[in-house]
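Colleague: sequence and predicted structure below; questions after.
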Amino acid sequence: MAVEEMISHDHSNSKRNVRFIQYISAICAGVLQISQFVNLSWGSPTLPRLLAEDSPIGKPLTYDEISWVLSVIYLGTMVGNTLLMVLLDKVGPKSIMLLGAVLTIISWIFLGLAKSLSVLIIGRVIAGVSDGMSLPCISIYVCEIACKDIRGRLASIPMFIGVFGNLFIFGAGPYLEYTTLIISCAVFPTIFLVSFSFMPNSPYFLIRKGKRRDAERSLMRLLGTKSKSQVEDRLREVEETVERDTGNLTLMQSLLMANFRKSLLIVFVAYNIINFCGLTFLSSYLQVFLATGSISLSKELASVFWGLVQFPAVMLSGLLIDKLGRRPLFCVSSLGAGIALILEGGYIYLQGIVNLESVSFLPVLCLSLYGFFISLGVLPLPYILVGELFATGTKKVGSFVVSCYSSIIIFAHIKVFGSMFDSWGLYSICWLFGGVCFSGILFSLLMLPETKGKSFNEIQSNLSSTTKNTSHSHKGDFEMENVS
C-alpha cells in the first residue's frame, strides 16, 4: 500500500522530506538488487576459469557440470519462494530482505572456499534461496512505502541500480582473480545489510502485526514530519485498509477472489513476455550474434557494451513511468524490441543470399536497440506490477506463483533451450522472440491496467469494476473480493 502525501501547512517542506527518505530507502533496496544481479551474472567471467586445467577448485569441470552450476540457482529460487510464503506475514518484507543479504554473504563464503563441485552447487543453491526470498520483497517494500505520485519512479530505482551489478561482473570480472572477485561480490550484500537496517519498515506490515505506535513512527519518517497529528488521518486509512484485508489466504482461497484471478492473469502474462522475449538467450549467445556482422568486439568489451545500453533505458523508464504511465511505456518498449529482433533475424537470413556489406553494422545496432527498448519497459514493469496489483492478503501467494513459474522457465532456458540453436537457425529464433515482443503491444492495449497516480485502494476498485463489467454472471465471486 502506498503512503500518500499529507496535505498540511508545511506541504512543500514535507514533500521534500518525503522524497528524501523514500528515495534513500529505494536506493538501499537497489544495492540488494545489485547483489542479486551479481548472483545471476557471476558465471560469465568465472566459468572459463572453472573449465581450465588450473581451475580454482582444484580440477577442471565438464560442460555438464558447468550447466548445473549455472542453472541450480533457479532451483534454489523456488525454495526461497516457498520460504517467502511462510515468512512474509510473520516478519515483513524488510526483515526478509535483510535475511536475504545474510544468505547471499554465506553463499559467497561457500563459493570462495569451494574445492569441489558439490560445495559450488551448495553455494549457488543458497544464493538462489536468497534471491527467491528477497527479490519479490523489493517491489513489495518499495511500493508500500512510496507516495502514489512517485511510486513507479521509486520502484524503477532498484532495477536501475541493479544494472550496475551486471556491469561490474562483465567489466571487472574477467580481470579479477577468482578469490578477489568473490570478495568483491560479497561487498554488495554487506553494504546493503548495514545501510538498510536503518530504513523505516512498511507501516502496513506494522499495523497487521498490531504495532500501531511503530507504524505511526514509520509514517512520520516516510512523510517527513515530527507531528503525530499530521499522520493521524493516514494512519487511520492504513488501519481501515488492513481491516478489510482477508489475512492469511491459501492459493485456493485466493483463487476464489475475482480480483486476485485478474491480477494474477495480468502479472502472469507480463512475466511470460519477459521470460520468452529472448533476453536470457541473447545474453548467453551475445558473441554469436555480434559475430554475424563485420564489427568485431572482444568478449570483455561486448559484455560491457551489452550492460551499458541498459543504463539510459532504465533511467529513462524511471523518469517517464509516472508521467506517461505504465501502458504507453510497455507498448513502446515491446514495439521497439520487436522491430530490433525482426531486423536482426532478417539480416542473418539474408546474409548468405545477398551482399550486406553496406549494412554490416546492423547486428550491433539491432542488439543495442533491443537491449535499450527491452530495458525501457518490458524488463522493469512486471516486477512493479507484483507490488501494485496484488492486495496485501494475496501478495505473498501471487509472488510465490509467479516467481516459481519464472524460475522453472529460466532453468529450462539454460538447460535445454540451446538445442534450438542448431535446428532452428538464428534467424528463426530472432523472429520467434520478436513475435513475443509484439504480443506485448496487445497486452499493454487490451489487458494492462493503468496504475499511474492511483492508490492501492483505487487500483483494487478499478480491478473490481472491470471484472464486473466483463463477467456479470459470477456475482458470487465478487462478494468474496478483497478490495484492500
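Modeller: Happy to help now that I have it.

Colleague: C-alpha only now, for contacts and for neighbours.
Modeller: Will do.

Colleague: ok, now which ones touch residue 364?
Modeller: Going by CA atoms under 8 Å, 6 or more residues apart in numbering, residue 364 touches 290, 293, 295.

Colleague: which one of these is nearest to residue 234?
Modeller: Nearest to residue 234 out of the contacts of residue 364 is residue 290 (CA to CA; 53.6 Å).

Colleague: would you show me how to pick out the buried ones of the contacts of residue 364 in ChimeraX?
Modeller: Buried residues among the contacts of residue 364 (16 or more other CA atoms under 10 Å), as a ChimeraX selection:
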select :290,293
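
Colleague: alongside the first one, take a look at this:
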Amino acid sequence: MEGTGMITEVPVRQEGRKLWQYLATISACLMALAVGTALAWTSPVLPQLYKESSWLVITKEQGSWVSSLLALGAILGAVPSGPMADKLGRKKTLLLLAAPFLLSWVIIIFAYKLWLIYLARFIIGAAVGAACVVVPTYISEIAETSTRGSLGAMFQLFITVGILLAFIFGTVMSYTTFAIVCALIEVGFLGSFIFMPESPIWLVNQGQKPEATIAMSVLRGDSYDPSEELAEAQREAEQAALRKSTVFDLVRTPAARKALLASLGGMFFQQLSGINAVIFYTVTIFQASGSSMSPDVASIIVAIVQMITTVIAAMIVDRAGRKPLLIFSSSVMLISLVALGLYFNTKMRGSDVSNLGWLPLTSLTLFMISFSVGMGPIPWMLMGELFPAETKAVASGIAVMLNWFLVFLVTKTFPAMNEGLGADVTFWIFAAIMALGTAFTYFYVPETKGKTSQEIQEELQGNVSKRTNA
C-alpha cells in the first residue's frame, strides 16, 4: 500500500465529535460550581452573623474557624478520594460525593448552634477536597488531546462562576434561601451526571474493554474509530499492571519525580501567590483607593473579572500552551504585587496618595486577570495530564492536599502578617514568591499542549529526541 510508511512516521490523529465531551465536562463541573459556592458562602454570610441582630451572633475568631474548617476538611477529603476513584470508578465516586455536599447544606439550613455550622463546613470541606481530585481526573480522561486544555480549564471556570453566584445570592437572599439554592446545584449535578459515561481509561484499566468502547463511542461519536486510542490506554494499563502502584512510584523514576515536582510546584505557587489574601483584602483595597463602592458590589465585580478571564483562558490554552500562559501569569502577578506593596508603603510613610487612587484598583484587577489566565486553571490541568493512569489518583490526592493545606495556611496567617509586617512587606513577600514561580515554571514545568498521555510520559523520560528522529 502506497504511503503506509509515511503514515507510520507521521501519524495523522483522527478527530472525534466534541459534543458529548463538552456535555460530560459541563455536567461534572456542576460539582465545581458547588465547590465555588461552598468556598464563597462565608463571604456574604459571616458579616450577617457578626451583627447584634443576627439569629446567631459570632465573634471574628469564631468566624475565621467557620472559613478555615473547610480547608482542613478538604485536606482530609483529598486523601481517600484517589484510591476510591480507582476502586469504584470516576463516575460512581462523583455521584457519591453529592451526599456530603447535600448533608452539609441540610445541616446549615437547620443549624441552631455554632458547632453545627462548624460540622457542616468540615463535611463540605471533605467533599470539596475529594471533588478537586476526581473532577479534573475525570475530565482529563474523557477529553481528546485537542480539547483537553479547554475542557480542563472549565473546572476552574465553574469554581469562579460558583463564587460569583454565591456573592450575588448571598447579598440578595436570606440565610436559609441561600443554603437551599446551594443544595439545588447538587441536585442538578445528580440529575445530569447520572446519564454521563464512565471514564474509558478507567474502564480499560479494569479490563472492561467492551464497556470502554461503548463509552468512547458516546464521547467521540459513532464515526470515530476508538481502537487506536483504546490500544494506547491498554498498553499503559498493561505496563501499570506489571508493577502494583504505590505512593513510592511517584518518586521511583526520573519521569515520575519530574511530574510530581511540576504538579506540586504548580499548586505551591498557585496558593502562595497570595490569591486568597488578595481576595480577603479586596474590600480594603477598594476602600483605600477612595472608591465609594459598597464592599458587596466590589466583591461581585472582582468575581466577574475573574470569571471572564477564566473563559478567555479556556479558549486560548490549547493554542497558547500551558507553559507560556503560566510564565505570563506569574510575571504580571509579580508586577501587580510589587505595585500594591509600593502603594501601601507610600501610604504608611504618610505621603499623599490621593493622586494614586487608580493604582490599587488597577493592580488588583491585573492580578485577578493574570491569575485567572494561568496560575488559576493550569495547575489543576497539569495535575490531570502529567501522571500515567496508575499513579494519577494518588498523585492528585497529594497535590490537592498540599493545595488545601496552603489555603488554610495563607488564610490563617495573612491577618497576622498584615498586622505584624505591614501590608507593603506582606505583598512584597508574595511578589518574591511569584518571581521564584516564574523561574520554576521556565525550568521545571513541561509543555503538555497537544500531546497524548504517552507522549507526555516519553517527554518526561527524556525520549523526545528518539521519537522525533524515528
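Modeller: Nice, thanks for sending it over. Predicted, not measured: the structure shown is a model, and the values here were computed from it.

Colleague: overlay them and tell me the TM-score.
Modeller: The TM-score (TM-score structural alignment, normalised by the length of structure 2) is 0.92; 454 aligned residues with a CA RMSD of 2.1 Å.

Colleague: among the contacts of residue 364 of structure 1, which are in helices?
Modeller: Using DSSP state H, the members of these that fall in helices are residue 290.

Colleague: so what's the residue count around the alignment partner in structure 1 of residue 226 of structure 2?
Modeller: Matched by TM-score structural alignment, residue 226 of structure 2 corresponds to residue 231 in structure 1. By other CA atoms under 10 Å, 23 other residues sit near residue 231 of structure 1.

Colleague: mind checking the longest helix of structure 1?
Modeller: helix 63-113.

Colleague: that helix packs against which elements?
Modeller: If contacts are counted by 3 or more CA pairs under 8 Å, 6 or more residues apart in numbering; DSSP states H and E, helix 63-113 of structure 1 sits against helix 11-41, helix 43-51, helix 117-145, helix 178-196, helix 395-416.

Colleague: I figured the match of residue 226 of structure 2 hits residue 6, correct?
Modeller: Yes: counting by CA atoms under 8 Å, residue 231 of structure 1 touches residue 6, with 7.2 Å between them.

Colleague: what do these two both touch?
Modeller: With CA under 8 Å, 6+ apart as the test, residue 231 of structure 1 and residue 6 both reach residue 223.

Colleague: how near is the spatially most central residue of structure 1 to residue 335 of structure 1?
Modeller: Nearest residue to the geometric centre of structure 1 (CA atoms, centre = their mean): residue 383, 4.6 Å. Using CA to CA, to the nearest Å, residue 383 of structure 1 is found at 20 Å from residue 335 of structure 1.

Colleague: count the neighbours of residue 39 of structure 2 for me.
Modeller: Neighbour count of residue 39 of structure 2, defined by other CA under 10 Å: 23.

Colleague: show me what it lines up with in structure 1.
Modeller: Residue pairing (TM-score structural alignment): residue 39 of structure 2 is matched to residue 40 of structure 1.

Colleague: look up how far residue 30 of structure 1 lies from residue 145 of structure 1.
Modeller: Counting by CA to CA, the gap from residue 145 of structure 1 to residue 30 of structure 1 is 15 Å.

Colleague: neighbour count: the two, which is higher?
Modeller: residue 145 (29 against 24).

Colleague: and that one, what pairs with it in structure 2?
Modeller: Residue 145 of structure 1 maps onto residue 142 in structure 2, by TM-score structural alignment.

Colleague: quick check: its match touching residue 196?
Modeller: No: contact criterion CA under 8 Å: residue 142 of structure 2 and residue 196 do not qualify, at 10.6 Å.

Colleague: you'd agree residue 54 of structure 1 is up against residue 60?
Modeller: Yes: with contact defined as CA under 8 Å, residue 54 of structure 1 reaches residue 60; the gap is 7.0 Å.

Colleague: ok, those two, which is more surrounded?
Modeller: residue 60 (20 against 11).

Colleague: what does stretch 368-379 of structure 2 rub up against?
Modeller: Outside of stretch 368-379 of structure 2, the residues within contact range by CA under 8 Å, 6+ apart are 152-153, 155-157, 263, 266-267, 269-270, 275, 302, 305-307, 309-310, 312-313, 322, 325-330, 332-333.

Colleague: can you check which part of structure 1 it sits on?
Modeller: Stretch 368-379 of structure 2 maps onto residues 371-382 of structure 1, going by TM-score structural alignment.

Colleague: how about stretch 438-451 of structure 2?
Modeller: Going by TM-score structural alignment, stretch 438-451 of structure 2 sits over residues 441-454 in structure 1.

Colleague: span of the matching stretch from start to end?
Modeller: Start-to-end, stretch 441-454 of structure 1 (CA to CA) is 22 Å.

Colleague: report the distance from it to the chain centre.
Modeller: 18 Å (CA atoms, centre = their mean, to the nearest Å).

Colleague: that stretch: which residues count as buried?
Modeller: 441, 443, 444, 447, 448, 449, 451, 452, 453, 454.

Colleague: so the third one touches residue 335, yeah?
Modeller: Right, residue 444 of structure 1. No: between residue 444 of structure 1 and residue 335 there is no contact under CA under 8 Å: 10.7 Å.

Colleague: picking that back up, quick check: the match of residue 39 of structure 2 vs residue 77 of structure 1, distance?
Modeller: Taking CA to CA, one finds residue 40 of structure 1 at 11 Å from residue 77 of structure 1.

Colleague: the closest residue to the residue nearest to the centre of structure 1 other than its chain neighbours: neighbour count?
Modeller: Spatial nearest neighbour of residue 383 of structure 1, chain neighbours left out: residue 139 (6.2 Å); criterion: CA to CA, 6 or more residues apart in numbering. For residue 139 of structure 1, the count of nearby residues is 25 (other CA under 10 Å).

Colleague: quick one, what contacts residue 139 of structure 1?
Modeller: By CA under 8 Å, 6+ apart, the residues touching residue 139 of structure 1 are 155, 383, 384, 386, 387.

Colleague: chain center to whatever helix or strand the third one lives in: distance?
Modeller: Assigning secondary structure by DSSP states H and E places residue 384 of structure 1 in helix 381-389. A distance of 9 Å separates the C-alpha centroid of helix 381-389 of structure 1 from that of its chain, computed with CA atoms, centre = their mean.

Colleague: what residues of it count as buried?
Modeller: Of the residues in helix 381-389 of structure 1, 381, 382, 383, 384, 385, 386, 387, 388, 389 count as buried by neighbour count, 16+ other CA under 10 Å.

Colleague: thank you, goodbye.
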